[in-house]
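Novice: Turn this into a structure:
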Amino acid sequence: MISMKGLLLILIGLGEGIVVGTALIAFLLVLDVIPRVIRFSDGCREQIIIYQWLIILGVFIAINLQLYDVRLPQFYFLNYILVIVCGLVFGIFIGLLAGALTEVLKVLPVLSRRLKMEEEMKILLVIIILGKTIGSLIYWLLPQIWI
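Specialist: Next comes the predicted model:
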């Protein structure tokens, strides 16, 4: 039998999930983040289904990692490699997302025109993405810097 407190917690959790899911979908649809990431990463129409499945798979994995207590086996070398790979993948994602959002806001074209750097636009984007990736790796791999 579920108590009133348990029922209230279930309803609050369900409401929070709906709000977060709605915000994510609004973010992806209203700002056209996915098409912009595809265009930014030089993706073609044949690869769109791959992007869609990767997004669905990523959400599914994240939900399962939140719901279940997943622990890695204590193979220390394997864990270090996994942390490096995850940091690299997260950094790439953040870099692509930052690039897509920057394109949405049309900041870089205005900046490149004002600085007279129209030809170096791709180099500027690559530098921004690498900076975000390297910054993420430093943040996650060297935590003693931030303590």
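Novice: rest of the way, CA atoms for contacts and neighbours
Specialist: Will do.
Novice: which SS state does the residue nearest to Trp146 when sequence neighbours are not counted fall under?
Specialist: With CA to CA, 6 or more residues apart in numbering as the measure, Tyr139 is the residue that lies nearest to Trp146, at 7.7 Å, once sequence neighbours are left out. Following DSSP: H, G, I helix; E, B strand; the rest coil, we place Tyr139 in the helix state.
Novice: Tyr139 and Ile18, how far apart?
Specialist: With distances defined as CA to CA, to the nearest Å, the gap from Tyr139 to Ile18 amounts to 31 Å.
Novice: Can you give me the buried ones in the helix ranked longest in the chain?
Specialist: With residue count as the measure and DSSP state H as the assignment, the chain has helix 76-105 as its longest helix. Using 16 or more other CA atoms under 10 Å as the burial criterion, the residues of helix 76-105 that qualify are 87-88, 91-101, 103.
Novice: quick one more, to check against the first:
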Amino acid sequence: MAEWAANGFIAFLGIAGGVAVGSGMVALLIVLDLIPRLAQIACAYRHSVWFETAVIAGSLYWTFADFLDWKIHVPARAALSFVGLIDGIFIGMLAAALTEVMNVIPILAKRLNLSDYLVALLMAMALGKTAGSLFDWLVYQR
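Specialist: Below is the predicted model of the structure:
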């Protein structure tokens, strides 16, 4: 009886955690309007269903891959490069959505009197982030 109660409690915790994380992810996507904004930037309003499907399919795939302990036998560098690229795209889009929602860039440019140099400011931020990430991955973490 105690084992049954323990397993039931663990199942309840797992479901509750999944609901919490899933709700947080959906709330984040809705509040930031990530999918509609991506469709707007890509000029692909008609294909926004594909963006939504990709998010759902990715979530389902990685859930099953984690639960079922799927293994992919590919060279480590190729796999890490691909996963790093996909992760970087996601984190970059999320960071861009956050800064856009919070209007960080226009406020920063206005307060520093850099409105005329907004493109240069954005390029400096992007190149600085890229250079810092490459330094961290290729030099610092060796």
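Novice: Tell me which helix or strand comes right after the longest helix of the first structure.
Specialist: Moving toward the C-terminus from helix 76-105 of the first structure, the first helix or strand encountered (DSSP states H and E) is helix 107-114.
Novice: so that next one corresponds to what in the second structure?
Specialist: Residues 104-111 of the second structure are matched to helix 107-114 of the first structure when aligned by TM-score structural alignment.
Novice: Tell me roughly how far that stretch lies from the first structure on average.
Specialist: For stretch 104-111 of the second structure, the mean distance to aligned residues of the first structure following superposition is 1.3 Å (mean CA distance after the TM-score superposition for the first structure).
Novice: picking up where we left off before, the longest helix of the first structure - contacts with which helices or strands?
Specialist: Using 3 or more CA pairs under 8 Å, 6 or more residues apart in numbering; DSSP states H and E as the contact criterion, the neighbours of helix 76-105 of the first structure among helices and strands are helix 33-40, helix 121-141.
Novice: and Leu72 of the first structure, which of the ones you listed is closest to it?
Specialist: Closest to Leu72 of the first structure of those is helix 121-141 (CA to CA; 17.7 Å).
Novice: list the helices and strands the closest one packs on?
Specialist: Using 3+ CA pairs under 8 Å, 6+ apart as the contact test, the elements touching helix 121-141 of the first structure are helix 76-105, helix 107-114.
Novice: Can I get those in a markdown table including distance to Asp69 of the first structure?
Specialist: As requested, these are arranged in a markdown table below (distance: least, CA to CA, whole Å):
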| stretch | distance to Asp69 of the first structure |
| --- | --- |
| helix 76-105 | 17 |
| helix 107-114 | 42 |
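Novice: Now Phe12 of the second structure: which helix or strand?
Specialist: helix 2-32.
Novice: Give me the angle between that helix and helix 34-41.
Specialist: 30 degrees (axes from the mean of the first three to the mean of the last three CA atoms, to 10 degrees).
Novice: Which strands or helices does helix 2-32 of the second structure pack on?
Specialist: helix 76-102.
Novice: Report the distance from the helix it packs on to the chain centre.
Specialist: Here helix 76-102 of the second structure shows a centroid-to-chain-centroid distance of 6 Å under the convention CA atoms, centre = their mean, to the nearest Å.
Novice: Direction-wise, compare that helix with helix 104-111 and give the angle.
Specialist: 60 degrees.
Novice: what angle separates helix 76-102 of the second structure from helix 118-135?
Specialist: If you take the same axes, to 10 degrees, helix 76-102 of the second structure sits at 150 degrees to helix 118-135.
Novice: Many thanks, I have nothing further to ask.
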